[in-house]
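Enquirer: kindly return the folded structure for what I paste below:
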Amino acid sequence: MSNNKLNKFFVVGIGASAGGLRAIEEFFDYMPSDSGAAFVVVQHLSPDFKSLMKELLERRTQMQVHRVEEGIKLEPNNVYLIPPRKNLFVHNGFLSLTEQDVNPRLHPNYPINLFFESLAKDYADKAIGVILSGSGSDGAQGLPSINEAGGLVFVQSPTTAEFDGMPQSAIATGVVDRVLPPKELAKLIYDIVQMRKVRSPVQDNYTGEIDPKHLKEIIEILNASEKIDFSYYKINTLTRRISRRYSIAGFADLDNYIIRLRDSKEEQNLLLEDLLIGVTSFFRDPEAWKILETKILPNIITHLGEEQLRVWVTACATGEEAYSMVMLLDKVMQQMGKNNSIKVFATDIDTAALSSIW
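Expert: Sure, this is the predicted structure:
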């Protein structure tokens, strides 16, 4: 989550690789220079040739284009380009650089993933991640971080990309909000940023909190439709997820969105998917797993005797945490010389996520 509560503008992170130049140019051809967002382009660059991206983009946009230097501050209506041989991060609104590994065959560099992850931490629901043409899968690991933080995730349609590896990998994460050609992505992002700018102070109130009356209406609609009660959900989480959903749906105010939500089963399902946040991975949150391995599980197993060990993994999403638990239990059992039987239960209210496990 962002520690920089003063962030008032969106930051759009654009990841591209092979074939990305044409897509980037098309994107900025259709992005007005007064959007109010900052744009950070993270492209895979050859270390052996000077990049002409700055000069090329200056022909496509009236925004000021910068080659990133250490400590440069992000400003709205500016474009920032990663230099060759560098990884790029953002912290408290300032960009920083580190050297890439000199032997990528031994230690592959994934600069798009790294930037997206830092963008999610710093800008939270003001982060937008975009994947354009490229081979490989860079960016796919970073996109879920943006989604989980309440940001938006967009991908170039594979049929319009010169190389569809990165777009296809991004789509496979299941967290992508829209898949469109570059020019349509530019128009959509511009519209979303403008809608967020014109929302009334009553709705946003500088904290982003939704009016309690609107929030109660939305909770009641979902409860009646899906039999799921979100009234005990964290208010900040509800606010972020609802805001991102009605932005994507093209609504500038909640009153009209609630009318649509009440009448549309499809929109109810889409909002539900956003609220359930099915982002997961194997051994997610390594520190917690380390405590389980070294302290909690050994203590439980020591006092278990010959009984079966039963573990319940709630909110298991697509199962990665449940499988992680099984692998960790097997490891700890072997280390302790135990052979107790193990049974792991995994549950989730997201039936679509559960159906993908098997």
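
Enquirer: switch to C-alpha atoms for all contacts and neighbour counts from now on
Expert: Will do.

Enquirer: how close does the most centrally placed residue in the chain get to Asp29?
Expert: Geometric centre of the chain, nearest residue: Ile146, 2.2 Å, by C-alpha atoms, centre = their mean. Distance of Ile146 to Asp29, given as C-alpha to C-alpha, to the nearest Å: 25 Å.

Enquirer: skip the chain neighbours and tell me the closest residue to the residue nearest to the centre of the chain.
Expert: Nearest residue to Ile146, sequence neighbours excluded (C-alpha to C-alpha, 6 or more residues apart in numbering): Ala120, at 4.6 Å.

Enquirer: pretty sure the residue nearest to the centre of the chain is in a strand, no?
Expert: No: counting by DSSP: H, G, I helix; E, B strand; the rest coil, Ile146 is located in no strand; its state is helix.

Enquirer: contact partners for it?
Expert: Contacts for Ile146 (C-alpha atoms under 8 Å, 6 or more residues apart in numbering) come out as Phe116, Glu117, Leu119, Ala120, Ala124, Asp125, Ala127, Ile128, Gly129, Leu152, Val153.

Enquirer: here is a second sequence; please produce its structure as well for comparison:
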Amino acid sequence: MTAHASAPDHDEPAPDDFAIVAVASSAGGIRGLSVLLETLGTGLPVPLLIVQHLDPRHSTVIADVLARRSPLTIKLAEDGEQALPGFVYIAPPNHHLLVGPDGVLTLTSSKLVHFVRPSADLLFESVAGAYGSRAIACVLTGSGYDGAMGVDAVKSRGGTVIAEDPRTAEFRGMPEAAVQTGAVDFVLPLEEIAAVIRGLVETKRQ
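Expert: The predicted structure follows:
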């Protein structure tokens, strides 16, 4: 890729800046996501993608519920749309959510991964492949171990991994499985995660 002499646009992260945040949660996740999104505040300079395990038999109001707690724009992801800074995109029930290097979102109904769809592992792996060291992956409360393979992929590509502290998580399975991979950079109480994400995405790396 040819370097450009001019400074990057404010809305487009420089090559070494973080460019995307991906979050995974399951049991207890509505509360966990509410706290995270509320404390993130306004004007997030990157897109945020969420996999929350939902009942595939019912339509969901998760975006509306979370929007009441956050000033960010929150919506269910749509196939083929462009992920924009300051927007939060949630995987719809029964669909895997992936992202490409151009920031275009893809929804797929391919097979379950570790018995779940959407899969945090698939989201994290796509984020790792598309953004490498510019990706942040975060695992919140949840039962099971979805996300563990994915955080390993993010870390192996130079990205940064955050996990809710299993000792204080409502359900410790998912964050504990993530921590046990050895790929987690920050293990934090839920209430401290937003500040770390903000610090990472708003600080230019040397």
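
Enquirer: quick one: map the residue nearest to Ile146 of the first structure onto the second structure.
Expert: Here Ala120 of the first structure is matched to Ala128 in the second structure, going by TM-score structural alignment.

Enquirer: and the residue nearest to the centre of the first structure, what's its match in the second structure?
Expert: Alignment note (TM-score structural alignment): Ile146 of the first structure maps to Val154 of the second structure.

Enquirer: cool, and Thr173 of the first structure?
Expert: In the second structure, the residue equivalent to Thr173 of the first structure is Thr181, according to TM-score structural alignment.

Enquirer: neighbours around that match, how many?
Expert: 12 (other C-alpha atoms under 10 Å).

Enquirer: do I have it right that it meets Asp152?
Expert: Yes: using C-alpha atoms under 8 Å, Thr181 of the second structure makes contact with Asp152 at a distance of 6.8 Å.

Enquirer: map Leu297 of the first structure across to the second structure for me.
Expert: Alignment note: Leu297 of the first structure maps to a gap in the second structure; criterion TM-score structural alignment.

Enquirer: pretty sure Leu297 of the first structure contacts Val332?
Expert: Yes: if you go by C-alpha under 8 Å, Leu297 of the first structure and Val332 touch, sitting 7.4 Å apart.

Enquirer: in what helix or strand does the match of Ala120 of the first structure lie?
Expert: Ala128 of the second structure belongs to helix 120-131 when elements are defined using DSSP states H and E.

Enquirer: contacts for that helix, please.
Expert: The contact list for helix 120-131 of the second structure (C-alpha under 8 Å, 6+ apart) reads 19-20, 22-24, 51, 96-102, 113, 135, 137, 146-151, 153-155, 157, 159.

Enquirer: helix or strand next in line after it, which one?
Expert: Later in the chain than helix 120-131 of the second structure, the nearest helix or strand by DSSP H and E is strand 135-139.

Enquirer: A strand includes Thr97 of the second structure, no?
Expert: Actually, residue 97 of the second structure is Leu. It isn't Thr. Yes: assessed with three-state DSSP, Leu97 of the second structure lies in a strand.

Enquirer: in the first structure, what sits opposite it in the alignment?
Expert: Structural alignment (TM-score structural alignment) places Leu97 of the second structure against Leu88 in the first structure.

Enquirer: same check on Ala67 of the second structure?
Expert: Superposed on the first structure with TM-score structural alignment, Ala67 of the second structure falls opposite Glu58.

Enquirer: show me what contacts the nearest residue to that match once chain neighbours are set aside?
Expert: Leaving out its chain neighbours, the residue that sits closest to Glu58 of the first structure by C-alpha to C-alpha, 6+ apart is Val65, at 6.5 Å. When contacts are counted by C-alpha under 8 Å, 6+ apart, Val65 of the first structure touches Lys54, Leu57, Glu58, Asn78, Val79, Tyr80, Leu81.

Enquirer: Serialize these to JSON lines and add fields for neighbour count, secondary structure and distance to Leu215 of the first structure.
Expert: Shown next, in JSON lines, are these (neighbours: other C-alpha atoms under 10 Å; DSSP: H, G, I helix; E, B strand; the rest coil; distance: C-alpha to C-alpha, whole Å):
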{"residue": "Lys54", "neighbour count": "15", "secondary structure": "helix", "distance to Leu215 of the first structure": "45"}
{"residue": "Leu57", "neighbour count": "21", "secondary structure": "helix", "distance to Leu215 of the first structure": "42"}
{"residue": "Glu58", "neighbour count": "16", "secondary structure": "helix", "distance to Leu215 of the first structure": "44"}
{"residue": "Asn78", "neighbour count": "21", "secondary structure": "strand", "distance to Leu215 of the first structure": "35"}
{"residue": "Val79", "neighbour count": "27", "secondary structure": "strand", "distance to Leu215 of the first structure": "36"}
{"residue": "Tyr80", "neighbour count": "23", "secondary structure": "strand", "distance to Leu215 of the first structure": "37"}
{"residue": "Leu81", "neighbour count": "21", "secondary structure": "strand", "distance to Leu215 of the first structure": "40"}
